[in-house]
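Engineer: Make a model of this:
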Amino acid sequence: MKNAIESIQQEIFEVFHHLHRHPEISWEEVKTTEFLRQQLLQEGYRVQTFSDCTGVVGEIGTGSLTVALRADMDALWQEIGGVWQANHACGHDAHMTMVLGVAKLFNRIGYRPPGKLKLLFQPAEEKGKGALKMLEKGVVDEVEFLYGVHLRPIQELKSGYASPAILHGAAQMIEGEIRGVAAHAARPHLGVNVIEVGSTLVQELSHIHMDPQVPASIKMTRFHAGEKSANVIPDYAAFTLDLRAQTNEAMERLLERLHHVANGISLIYGADIHLDQGVRIVAAQVHQEAQSIMERAIIQTIGREKCAPPVVTSGGEDFHFYSVLKPTLKTTMLGLGCDLTPGLHHPAMTFRREDLLIGIEILARAIIETFQQATQGEKDVEHFVKKN
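Structural biologist: This next block holds a predicted model:
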């Protein structure tokens, strides 16, 4: 397999450089969708696109077992050199390259799965909505195993190492408003100052105590109140809260306490605090069988000593909606070490490109192992029936 990967190495890097040079933000991945569609057709896949959203699914083979690989497509919107633009600073260009690379590798080695293989290129991961859209489209309805992949920063995994699971945490964005009473700054007793209300909210949020064994945090990331007149007590403020928790249960408790605090402050000040739950990302629910298959694929590729334990990270990923909303789905994400610096979402993020080839081999071996395991299981059942 390694020789086959070396033979397509140049083609893989060309795919990556094309995707890297043509980033598109969430729900606008139009050219990316078309590029991937053409690549999948070239590799002999049946292709599905959608009339109302971006994204593309490639499918090959037939059979009772369906295995799928998922890659996210969207770039971030960032300021680079004083110019705001789309930028692949989260590695989605690498993820697409690896999933497409599996298709190219299988063709080169002549592998045809004894079942159905789906390659799912999903839009809008950064918005936390893309996986929900794909679930709505039914693209994983028949899927039994679903694998994902994500580059890991050097602080988590160095180049040459890989992890069979990424234990992402839950995330919740809250958009809030505070409505008070405007007044002359010389007569503060006649008004309700929304800045004071917001300040109290920040202080009380820091007093929310959770189980210290389960990481969780809540913090204000945006606050705007008042305009040009310095002698007016403002009566309106807008703010954003970012909530993180390592488990979905902890996130529910965090939300309950947030609403309790907001309601109490509203009563104390006579202000109206409105909270609107925005983007929600669920915490990882990894299936042990899928993780075990990925672990064996890592060991076969780079050796047991380079197979790291599951990565625990406070970051979020909408990949986990698939397993949470479809509990029968067996999922895990490959964490790929690649000396990624200075960090995910940094405008100047970079990583060791050669590690894409390791990721392709691991994912390919995981798929082959999954089909082999299912085929062996069918043979065992058939033998048992004949014997009895």
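
Engineer: Please make it C-alpha for all contacts and neighbour counts, starting now.
Structural biologist: OK.

Engineer: the helices in the stretch 201-350 of the chain, which residues?
Structural biologist: Under the criterion DSSP state H, counting those that start in this stretch, the stretch 201-350 of the chain contains helices at 248-269, 288-302, 321-325.

Engineer: Just the buried residues of the last one, please?
Structural biologist: Of the residues in helix 321-325, 321-323 count as buried by neighbour count, 16 or more other Cα atoms under 10 Å.

Engineer: With the longest one instead?
Structural biologist: When burial is assessed from 16+ other Cα under 10 Å, helix 248-269 yields the following buried residues: 248, 250-251, 254-255, 257-258, 261-262, 265-266.

Engineer: and this one, so I can compare the two:
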Amino acid sequence: MRTQVGIIGAGPAGLLLSHLLHLRGISSVVLEKRSRDYVERRVRAGVLEQGTVDTLIAAGVGERLLREGLPHHGIELRYDGERHRIAFEKLVPGRAITVYGQQEVVKDLIAARLEAGGDIRFEVEDVAAHSLADRPYLTFGGERLDCDVIAGCDGFHGVSRPAVPPGVLQTYERDYPFAWLGILAEATPSSDELIYARTERGFALHSMRSPTISRFYLQVPPDTDAADWPDERVWAELRTRLETVPGFTLTTGEIIEKSVTPMRGFVTEPMQYGRLYLAGDAAHIVPPTGAKGLNLAVADVRVLTEALTAFFHDGSTGALDGYSAACLKRVWRAQHFSWWMTTLLHTFDSDDAYGRRLQLSHLDYVTSSEAAATTLAENYVGLPW
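Structural biologist: The predicted structure is shown next:
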């Protein structure tokens, strides 16, 4: 078999790349080790930046997003018994975020690719990348796929990044001393916008996925087992951390999913080697506080699409050679913003009274200074492409 671009991974990065390349007349094959049902049900991020929404609409896969997505024009910071709204419509006019689950984006992209005759192969075994320096090809399940370029979109634990020879890539990492316990509940959202709550007991986040499904997160120790958190305990802790302002009552319901997410930052440089180009979680991880993971993957894919278009249509290699440098500027900006939001809102050392006072002082500054609030807002909705 032969194609122009071999794509490892049928997550948002791989699927969007395949679709954008199709719109440019460039062929691709997507290889995914999981089943279609698994990737369409896998619950991940749900906050889409303005640029991500615009990209999906322009690619012709935004019909359901426009119909079912929940546009938000602000977020709430809650601390010290008070609520403070960061108003996007005032601080960054014309830009917002949209709440629309990552699994819904994946469903839309799979449907679009299959309708257009795209080649997506689910449940493939033993995927491996070879001859990356000059004549790349992929093997899987006893078959071989020759290609001009390989795109590694297979996540942090995938096979694409380890295929690079040792010593080529440099990695930067930071592990945080806590995790997030996340739940999905059949409960009407208690707020029209996301609530980021900083308390002495730890951070909490109130989010949503639809008018009837709510998403919550609790800061917990990194070794937490979700089984140690029965539903009653989860709701009690959420009430303690969120019902801290007058008039607010948390709506509860049946919990339909429960999981623990570690908090870490990770970047690999460069994001390319030979004819292999890494995108999304295969190249970088951010703590979810800043809601940047999926959006960074889309940004990578936009850059890679333009570079591949120049390569296949004009024979130009300049944009491909500069792919990593172009992406890393945005990656490191998102890393900093995610680190900043994380350190601003989470409880670290319980004995660090000095650090807690610094947090409160900074929160006071962000919620009282238009300049500081604008910095938060423009990073949160996504910097312009």
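
Engineer: Just give the TM-score of the two.
Structural biologist: The TM-score (TM-score structural alignment, normalised by the length of the second structure) is 0.25; 155 aligned residues with a Cα RMSD of 6.9 Å.

Engineer: For the strand or helix carrying E76 of the second structure, name the packing helices and strands.
Structural biologist: Following DSSP states H and E, one finds E76 of the second structure within strand 74-79. Here strand 74-79 of the second structure touches strand 82-87, strand 195-199, going by 3 or more Cα pairs under 8 Å, 6 or more residues apart in numbering; DSSP states H and E.

Engineer: Of the ones you listed, flag the one that's most buried.
Structural biologist: strand 195-199 (a mean of 23; mean count of other Cα atoms under 10 Å).

Engineer: List of residues touching it?
Structural biologist: 75-80, 203-207, 241-242, 345-347 (Cα atoms under 8 Å, 6 or more residues apart in numbering).

Engineer: tilt between it and strand 74-79?
Structural biologist: 10 degrees (axes from the mean of the first three to the mean of the last three Cα atoms, to 10 degrees).

Engineer: Taking strand 82-87 as reference, get the angle to strand 195-199 of the second structure.
Structural biologist: Using the same axes, to 10 degrees: strand 195-199 of the second structure against strand 82-87 is 140 degrees.

Engineer: Quick check: next helix or strand after strand 195-199 of the second structure?
Structural biologist: Next along from strand 195-199 of the second structure, by DSSP H and E: strand 202-208.

Engineer: Can you name every helix or strand that the helix or strand just after that following strand contacts?
Structural biologist: The helix or strand immediately downstream of strand 202-208 of the second structure is strand 214-220, counting by DSSP H and E. Counting contacts by 3+ Cα pairs under 8 Å, 6+ apart, strand 214-220 of the second structure packs against strand 170-186, strand 202-208.

Engineer: Figure out which of these is closest to L70 of the second structure.
Structural biologist: For L70 of the second structure, the closest of those is strand 202-208, at 9.0 Å, according to Cα to Cα.

Engineer: The helices and strands packed on strand 214-220 of the second structure into CSV, with extra columns for distance to C327 of the second structure and mean neighbour count?
Structural biologist: What follows is those, written out as CSV (distance: least, Cα to Cα, whole Å; neighbours: other Cα atoms under 10 Å):
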stretch, distance to C327 of the second structure, mean neighbour count
strand 170-186, 15, 17
strand 202-208, 28, 23
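
Engineer: Throw those into a markdown table and include distance to L304 of the second structure, thanks.
Structural biologist: Listed next are these as a markdown table, based on distance: least, Cα to Cα, whole Å:
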| stretch | distance to L304 of the second structure |
| --- | --- |
| strand 170-186 | 21 |
| strand 202-208 | 31 |
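
Engineer: Could you tell me the angle between the helix or strand hosting V331 of the second structure and strand 202-208?
Structural biologist: Assignment of secondary structure by DSSP H and E places V331 of the second structure within helix 323-345. For helix 323-345 of the second structure against strand 202-208, the angle by the same axes, to 10 degrees is 120 degrees.

Engineer: Show me which positions of helix 323-345 of the second structure end up buried.
Structural biologist: So for helix 323-345 of the second structure, counting by 16+ other Cα under 10 Å, buried means 323-325, 327-328, 330-331, 334-335, 337-339, 341-342, 344-345.

Engineer: From what I see, P153 of the first structure and G335 are in contact.
Structural biologist: No - the pair P153 of the first structure / G335 is not scored as a contact, 9.7 Å apart, by Cα atoms under 8 Å.

Engineer: what packs against the helix or strand hosting I110 of the second structure?
Structural biologist: Using DSSP H and E, I110 of the second structure sits within helix 102-115. The helices and strands touching helix 102-115 of the second structure, judged by 3+ Cα pairs under 8 Å, 6+ apart, are helix 12-23, helix 36-41, strand 119-121.

Engineer: could you redo the last one with a cut-off of 10 Å?
Structural biologist: helix 12-23, helix 36-41, strand 47-48, helix 50-58, helix 63-68, strand 119-121 (3 or more Cα pairs under 10 Å, 6 or more residues apart in numbering; DSSP states H and E).

Engineer: quick one, it and helix 50-58 angle?
Structural biologist: 30 degrees.
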